[in-house]
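Undergrad: model this:
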Amino acid sequence: MASAGDCPQAEALARSITDPAYQAKVLAAVAKGLAVTGAFRDAESLLTETETLARSITDPSRQAREFAALGTALAAAGERSQALTVLDRAEALARTAADPESRAWALVAVGQALAATGAHRRAETLADTITVPVGRARVLVTVGERWAMAGEHQQAVATLTNAADHVRTLPDPNDQERELTEVVKALASAGACRQAEILARSITHRVFDRAEGLAAVGQALAAGGERERAAALLSEAETLARTVTDPSSTLAAVGQALAACEEPERADALLSEAETLARAVTDPSDQTYGLLAVARALVACGERERAVALLADAVVVARTIADWRYQAQMLGLLGEELAAAGAWRQAEALAHTITDPADQVQVLTRLAKLVEPSWARQLIARALRMEYWKFPLHSLGVVDPSVLVAAAADVW
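TA: The predicted structure follows:
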């Protein structure tokens, strides 16, 4: 709103926010808008107030996570130098947190933000200081994915192998195999298909994770031209999926991989079967999850109309979930997927029915990144009213990156 020139309305909105952290960030954006219009005295006054508010936040781990979100958004907006400056501050704050668990997860946020900024080696070095093994592994997986995206496949594999070693130290086999599945997918994307396959086959407790891991490897092999080997792995993944009590989501993942491997008829048959199985589930929570998984696969396969129809049905089922918190979470995920499928108005309408602010903001800001700037500004304004600043950051960068730069430079 401030970037659109409506500074008085934006300032009034900012002052309606009770949390000092969020209020400070919105006021910084308003100050930037005032400065652009030449109202330098008013801008200076607001910046002084903003700095006071920002310094009133006393939880360093929370401050660090807020800075990490801002740094990631700045990087996405092309402001890498500013992002790294903000992340320096974020890391320093994270290390002052007294509680070891809070400190570790704050560092995870900073490490993942550093990876997103392109500071891969620094992120790896930071990961070594994280005392929670699953958090350390997640940072390394993010770094590995970023190395692969940069074309540094050898370095990606080394980092992901390190991540797998840390995951294996987790005491709970279910936690271990859940995280290993993410490493498998990242290795496959990095082109280390043989290593990814071996790792996927080491997953023995969670059969659906093993199936999804093998499907990811099969998809990567097909992309590399090894279609015969890919077909064998995908057939194995399908067989494994059928041994699961509720195989709909796993079959959907295999179907998506088959579509990517240019086997449309087989993929369509498998996705149709997955949909039928999901609809047959009696528990509304499980049915919603299954329908969501199939819809995601359909979107990935380009079948948007079919996906939107399925998501509409899933919304009806989700509203019957007894646990209000889980219901809100599932409605949020369905709204995000509707946005991804191009059903923007439906996504916005659904967002306004979600009672949990965090889940509603997730949908609004996902949608804001997809629609035209004038509409996006309205969505972001609604999101900011709910005091969940860090979610709209990426969307603000899309609408007006200068707002992010102002927040970084003027407040901190």
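Undergrad: can we go C-alpha only for contacts and neighbour counts from here?
TA: Noted.
Undergrad: buried sites along the helix or strand containing Ala12?
TA: Here Ala12 sits within helix 7-15, counting by DSSP states H and E. Buried residues in helix 7-15, counted by 16 or more other CA atoms under 10 Å: Cys7, Ala10, Glu11, Leu13, Ala14, Arg15.
Undergrad: and which of these is nearest Arg121?
TA: Ala14 (37.9 Å; CA to CA).
Undergrad: in terms of contact, does the closest one touch Leu27 like I think?
TA: Yes. Ala14 is within contact range of Leu27, at 6.0 Å (criterion: CA atoms under 8 Å).
Undergrad: and the next helix or strand past the helix holding Ala12?
TA: Next element after helix 7-15 (DSSP H and E): helix 20-36.
Undergrad: now that following helix and helix 7-15, what's the angle there?
TA: Here the directions of helix 20-36 and helix 7-15 differ by 170 degrees (axes from the mean of the first three to the mean of the last three CA atoms, to 10 degrees).
Undergrad: show me what helix 20-36 is packed against.
TA: Judged by 3 or more CA pairs under 8 Å, 6 or more residues apart in numbering; DSSP states H and E, the packing partners of helix 20-36 are helix 7-15, helix 40-55, helix 401-406.
Undergrad: mind checking which of these is nearest Ala220?
TA: Proximity to Ala220 (CA to CA) singles out helix 401-406 among the helices and strands packed on helix 20-36, at 34.9 Å.
Undergrad: who's in contact with the closest one?
TA: 3, 28-29, 32, 70, 73-74, 77, 79, 82, 393, 396-397 (CA atoms under 8 Å, 6 or more residues apart in numbering).
Undergrad: and the closest residue to Val363 other than its chain neighbours, what does it touch?
TA: In this structure, Val363 finds its nearest non-sequential neighbour in Glu336, 5.0 Å apart by CA to CA, 6 or more residues apart in numbering. Listed by CA under 8 Å, 6+ apart, the contact set of Glu336 reads Ala347, Gln362, Val363, Arg366, Leu367.
Undergrad: here is a second sequence; please produce its structure as well for comparison:
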Amino acid sequence: MALLEIADDLIIAAPGHARELLATVERLTRTITDRYACGGVQLMAVETLAKTSPVDAENFARSMTDPSYQASALVRVAAVLTRTDRKQARGLLADAEHLVRTRDAPDHRERPLGHIARTLARLDPEAAERLATTISNPLRRAQALAIVAGVLVRAAPAHARRLLADAESDALEPANPCFQARTQVKVATVLAQVDPGQGRRLLIDAEHLVRTSRHRDPVLQDAAEALAALDAAEAERIARTITTPVHRSRALTKIAEKLARVDLGGAERLARTITPPYHQVLALAGIAKTLIELHSPPAIQKQ
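TA: Take a look at the predicted model:
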């Protein structure tokens, strides 16, 4: 991990040195026996390498022996190539889809297909929609459709609205309350960009749905954070009901950052109620960052 962080810092300033470090990372991953640890490190390495050498990143990805992680790596390289080589990106996405459909168990295919659809939406929105609709589980399909809509929401808002209507319908299918509520939050987060009122209502519905679940706090955190830009008071109410301190603090921090755009005094007062002190410091730093973004010239914000 340390080598990856160094390589990521060097990849632009000293790409040759960075690639040497990544080659070392690649060799070291061959000695890791834990599948998840090995795959996670390899994905980070591919993502870093793709910033300056998509060809090397693709070769690295194709050398990975775990089909699921190889598919994810190909998608990450394709995401970079959508800006420079659309044909190659399509080819990598097709290869990733083939890996997912032929190597993964049926119940493990649906999430990676959603990730493929997200990148494909930048190249061919209609193809991405077709891919998303092949997902059989209604909640997974809703998540995939929301992902595609999120890519389209600025360039093709009418298309995004149609996809979100289908996603919202799928998200209302009865299922495990926690999974259903999480799906509704994901759909609502995108929906709020084209219909703030309906997005807000869906987030409130998700809160009610998950309220009695033992695993509600991460979902409530996501709901409060998504609601922060729509209704700060309601978002804070939800955040205050979260019993796990870390999830509650993270939600309140995000709300304070959003609130700073319209009510600096209120944001600072909210931040000073956050405990423990570490999270209060993060919230105040987030408010400061928001102020810098609001009052800095665009050229400075991009640095």
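Undergrad: what's the TM between chain one and chain two?
TA: Put the two chains on top of each other and the TM-score (TM-score structural alignment, normalised by the length of the second structure) is 0.74; 272 aligned residues with a CA RMSD of 3.4 Å.
Undergrad: hang on, the earlier thing: the residue nearest to Val363 of the first structure: which element?
TA: helix 324-340.
Undergrad: which of the contacts of Glu336 of the first structure sit farthest apart?
TA: Farthest pair in the contacts of Glu336 of the first structure, by CA to CA: Ala347 and Gln362, 11.0 Å.
Undergrad: run through the helices of the stretch 201-303 of the second structure in chain order.
TA: Applying DSSP state H, counting those that start in this stretch to the stretch 201-303 of the second structure gives helices spanning 216-227, 232-240, 245-259, 264-271, 277-295, 298-301.
Undergrad: tell me which of the helices and strands packed on helix 20-36 of the first structure sits most buried.
TA: helix 401-406 (a mean of 22; mean count of other CA atoms under 10 Å).
Undergrad: could I get the buried residues of helix 7-15 of the first structure as CSV with distance to Arg136 of the first structure?
TA: CSV is the format used below for these (distance: CA to CA, whole Å):
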residue, distance to Arg136 of the first structure
Cys7, 42
Ala10, 39
Glu11, 40
Leu13, 38
Ala14, 36
Arg15, 38
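Undergrad: quickly check these for the two that are furthest apart.
TA: Cys7 and Arg15 (12.1 Å).
Undergrad: and Arg161 of the second structure, what does it touch?
TA: Going by CA under 8 Å, 6+ apart, Arg161 of the second structure touches Ala149, Val153, Leu191, Val194.
Undergrad: what's it aligned with over in the first structure?
TA: Aligned by TM-score structural alignment, Arg161 of the second structure pairs with Ala231 of the first structure.
Undergrad: mind checking which helix or strand that match is in?
TA: Assigned by DSSP H and E, Ala231 of the first structure falls in helix 227-241.
Undergrad: and for His166 of the first structure?
TA: Counting by DSSP H and E, His166 of the first structure is found in helix 153-167.
Undergrad: buried ones in the helix or strand following that helix?
TA: Using DSSP H and E, the helix or strand that follows helix 153-167 of the first structure towards the C-terminus is helix 173-189. Going by neighbour count (16+ other CA under 10 Å), the buried part of helix 173-189 of the first structure is 173, 176-189.
Undergrad: list the contacts of Met330 of the first structure.
TA: Counted by CA under 8 Å, 6+ apart, Met330 of the first structure has contacts Thr288, Tyr289, Ala318.
Undergrad: how about the helices of the stretch 201-303 of the second structure in CSV, adding distance to Glu168 of the second structure?
TA: Shown next, in CSV, are the helices of the stretch 201-303 of the second structure (distance: least, CA to CA, whole Å):
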stretch, distance to Glu168 of the second structure
helix 216-227, 15
helix 232-240, 21
helix 245-259, 24
helix 264-271, 32
helix 277-295, 31
helix 298-301, 35
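Undergrad: any idea which of these is most buried?
TA: helix 216-227 (a mean of 26).
Undergrad: what angle separates that one from helix 245-259?
TA: Orientation check (the same axes, to 10 degrees): helix 216-227 of the second structure against helix 245-259 gives 0 degrees.
Undergrad: so which residues make contact with helix 216-227 of the second structure?
TA: Under CA under 8 Å, 6+ apart, the answer for helix 216-227 of the second structure is 178, 181-182, 185, 188-189, 200, 203-204, 206-207, 210, 234-236, 238-239, 242-244, 247-248, 250-252, 254-255.
Undergrad: and if you look at stretch 279-290 of the second structure?
TA: Against stretch 279-290 of the second structure from outside (CA under 8 Å, 6+ apart): 249-250, 252-254, 256-257, 260-261, 267-268, 271-274.
Undergrad: now it: how far from the chain's centre is it?
TA: 22 Å (CA atoms, centre = their mean, to the nearest Å).
Undergrad: what's Arg62 of the first structure aligned with over in the second structure?
TA: Checking with TM-score structural alignment, Arg62 of the first structure has no match.
Undergrad: if I pick Arg62 of the first structure, what's in contact with it?
TA: If you count contacts by CA under 8 Å, 6+ apart, then Arg62 of the first structure has Ala106 around it.
Undergrad: ok, now Ala24 of the first structure?
TA: Glu49, Thr50, Glu51, Leu53, Ala54, Val411.
Undergrad: correct me, but the second one touches Lys25?
TA: Yes. Here Thr50 of the first structure lies in contact with Lys25, judged by CA under 8 Å, at a distance of 7.4 Å.
Undergrad: please compute how far stretch 284-291 of the first structure lies from its chain's middle.
TA: 21 Å.
Undergrad: for stretch 72-90 of the second structure, same thing?
TA: 17 Å.
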